[in-house]
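>>> coordinates only, sequence not included:
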């Protein structure tokens, strides 16, 4: 296996749940040494990232989000623990956190303090509202950021209250932008030798995905609202019924619509004035969807997909986990991967993305036990002898 693109870089992860740790997951996937800090257990109870207990059926979320990371325990509220963070920062390229803004400063671990020790350190900060502004001190959760960024208002059917997409998408977007920002900051450091702060806010990561919703309002007074399974004026692009389920068809480009009309056995629809342009199809979106639905309902989904594929019309099933596991394209691209775990014998998860031709990255291991790498990090990296480690353990610091 070739080394990942980020091999040789070290990141200290001081966050929990998703918004910070997903950034760490992405960087670990591509070869960075990620040292995840978690609170130690007290009297043998508790401790660790709350994600260790998350998952439906079994707690299988942590093995994914902490994959490839080295996990250590450390009490960040203890001054001795804070001193250890400073020592780690001296030996690291990145420090990642998603505490409420001001928390690190309260512990004397803010960027100014750590930058004075290590001018090259890049601090990655993920929060609900960002590090500045009147809302910065508020508790920020992904769902609130999705609402403030505009996504929740557009999710779901217009006859129902705003919905969610079924994932912690705001948290994951903020973490992805944090990773992107970290790599930008790394390139800046190559030129100058100086680190900086990457400030990724959940609501802004969501806002970045909002396409033309703001200029539609400022220029035309249009406020985009929920439209269910369609985008207004983009047709045909919808979910259509089949004899045994449904499929999604995207034939909204002029040339693709002409091919769709041929596949339907009604080539005249390609030149029909009601449908022969993007604008015309948008104006007649509902009637066009109804027309297509009356045709698709006569086919089994797989038969219809084969017909559309042969005609060059983009279409596909709406996949669930079992579909992914059985799909030949997923298999051919190794999009899912089985990962060894001492507790879960059949632990499959999504692979490393994006795929790089020379440094493709890898899942080195599933999220490990609490404190699994204490001896390596505290002993080998920081040089604490066994007596010092025992003393810190007894004191509840590590």
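It's in. Everything quoted here is computed from the prediction, not taken from an experiment.
>>> going by C-alpha atoms from here, please, whenever you check contacts or count neighbours.
OK.
>>> residue 204 reaches residue 150, doesn't it?
No - with contact defined as Cα atoms under 8 Å, residue 204 does not count as touching residue 150 (9.8 Å).
>>> my read: residue 288 touches residue 282, true?
No - in this structure, residue 288 is not within contact of residue 282 by Cα under 8 Å, at 9.0 Å.
>>> so these two - more neighbours on which side?
Of the pair residue 288 and residue 282, residue 282 is the one with more neighbours under other Cα atoms under 10 Å, namely 19 against 16.
>>> below is an additional structure, to be compared with the one above:
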């Protein structure tokens, strides 16, 4: 598996090499967008409150290992944006930046005199990336909006979980991460527009809208047919067979809902006649007999080990797979061949592993250059090198608690 290098003065890799992002905000919704951009070579300068830092520095199961992932490839500086001197320093940084990324509650930057009208006057090409619960406008804009609320409002929570239980969650911060991903997508769209016009703009990514974008045809299903999609657990209604099946020593997913694929599954089961049975011969018929078909397949898989079922599925060309946990990922040959997981050198954690930079680009691949840095680790580099402040000026700012 790939072992990454230690932090340097810049990012000598990636399609976004040469671009500079000033990252404000904290937690996940904004910083994950910064991570995506840093993964592909952008210089991401993360601004944190002096002495406190991003709360993500303390998050994780047991040891605080989330920060090394979320802040990887970034540079950390401290700056108090609530003080006029700190606000002026941010303006100086913006003059030398391509993007400003923030996920404060809407109106916070304006309260500090740092709205887009002010910052774009300093740098007309600036692209401001704004991530929030409800977006920058509308009657809910000022409400507190966490990812979980956006998932509920966008419709995802109503569809997650077993239908006999209350709405569930995916076990991950999907709403935050989706909003950050759309923010990154919007930033690159705005960058293309700037290439053509020279002008920056505001990218407004709302968590509930990022979730809504994932909701497939649920809206027209209701407006055209009066149908409201509800929780269905491990299946999609009328799409069969596609479910989790129990084996002698575990469980696995099989997806054979296309006619030709179901025919191959029937052969693998030693039951080729099933593909011609009127109850299962077509997509519609299998959907109407979904429960009994799942029971029939479960009866077969229960008599075999997971490895035996997987071998048959591969032999007959039927999509199937184990339900992976982290130990499975660490040992899987596909993960190893594509370096999907990387070992990252860290001063505290001896065996720090994390997901690699995605997607893979053939000419300008991203990478994990270094883990999330210590608080203020790049103060001297950014304030002294980028802004040209002297050591005495930097020390004076630190003495006043501004950095």
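Yes, it's here. In this text the structure is predicted, and so the values were computed from the model without any measurement.
>>> which residues of structure 2 does the top helix by length along structure 1 align to?
The longest helix of structure 1 (DSSP state H) is helix 169-192. Counting by TM-score structural alignment, helix 169-192 of structure 1 pairs with residues 174-197 of structure 2.
>>> mean shift between that stretch and structure 1?
Mean deviation of stretch 174-197 of structure 2 from its aligned counterpart in structure 1 after superposition (mean Cα distance after the TM-score superposition for structure 1): 0.3 Å.
>>> and residue 392 of structure 2, how many neighbours?
Residue 392 of structure 2 has 9 neighbours, counted by other Cα under 10 Å.
>>> give me the aligned partner of it over in structure 1.
Aligned by TM-score structural alignment, residue 392 of structure 2 pairs with residue 387 of structure 1.
>>> the spatially most distant residue from the centre of structure 2 and residue 292 of structure 2: what is the separation?
Farthest-out residue of structure 2 from its mean C-alpha position, per Cα atoms, centre = their mean: residue 273, at 44.2 Å. Distance of residue 273 of structure 2 to residue 292 of structure 2, given as Cα to Cα, to the nearest Å: 16 Å.
>>> just give me the match in structure 1 for residue 341 of structure 2.
The equivalent of residue 341 of structure 2 in structure 1 is residue 336 (alignment by TM-score structural alignment).
>>> contacting residues for that match?
Listed by Cα atoms under 8 Å, 6 or more residues apart in numbering, the contact set of residue 336 of structure 1 reads 325, 330, 348-351.
>>> so which of those wins on neighbours?
residue 351 (19 neighbours).
>>> check contacts around the most centrally placed residue in structure 2.
Residue closest to the mean C-alpha point of structure 2, counted by Cα atoms, centre = their mean, is residue 177 at 3.7 Å. Residue 177 of structure 2 sits next to 28-29, 32-33 when contact means Cα under 8 Å, 6+ apart.
>>> JSON lines for those, including distance to residue 46 of structure 2, neighbour count and secondary structure?
Below are those laid out as JSON lines (distance: Cα to Cα, whole Å; neighbours: other Cα atoms under 10 Å; DSSP: H, G, I helix; E, B strand; the rest coil):
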{"residue": "28", "distance to residue 46 of structure 2": "13", "neighbour count": "23", "secondary structure": "coil"}
{"residue": "29", "distance to residue 46 of structure 2": "14", "neighbour count": "31", "secondary structure": "coil"}
{"residue": "32", "distance to residue 46 of structure 2": "12", "neighbour count": "23", "secondary structure": "helix"}
{"residue": "33", "distance to residue 46 of structure 2": "12", "neighbour count": "28", "secondary structure": "helix"}
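>>> farthest-separated two in those?
Distance extremes for those: the farthest pair is 28 and 33 at 8.4 Å, using Cα to Cα.
>>> what is in contact with the two at once?
Residues within reach of residue 28 of structure 2 and of residue 33 at once, by Cα under 8 Å, 6+ apart, are 177, 180.
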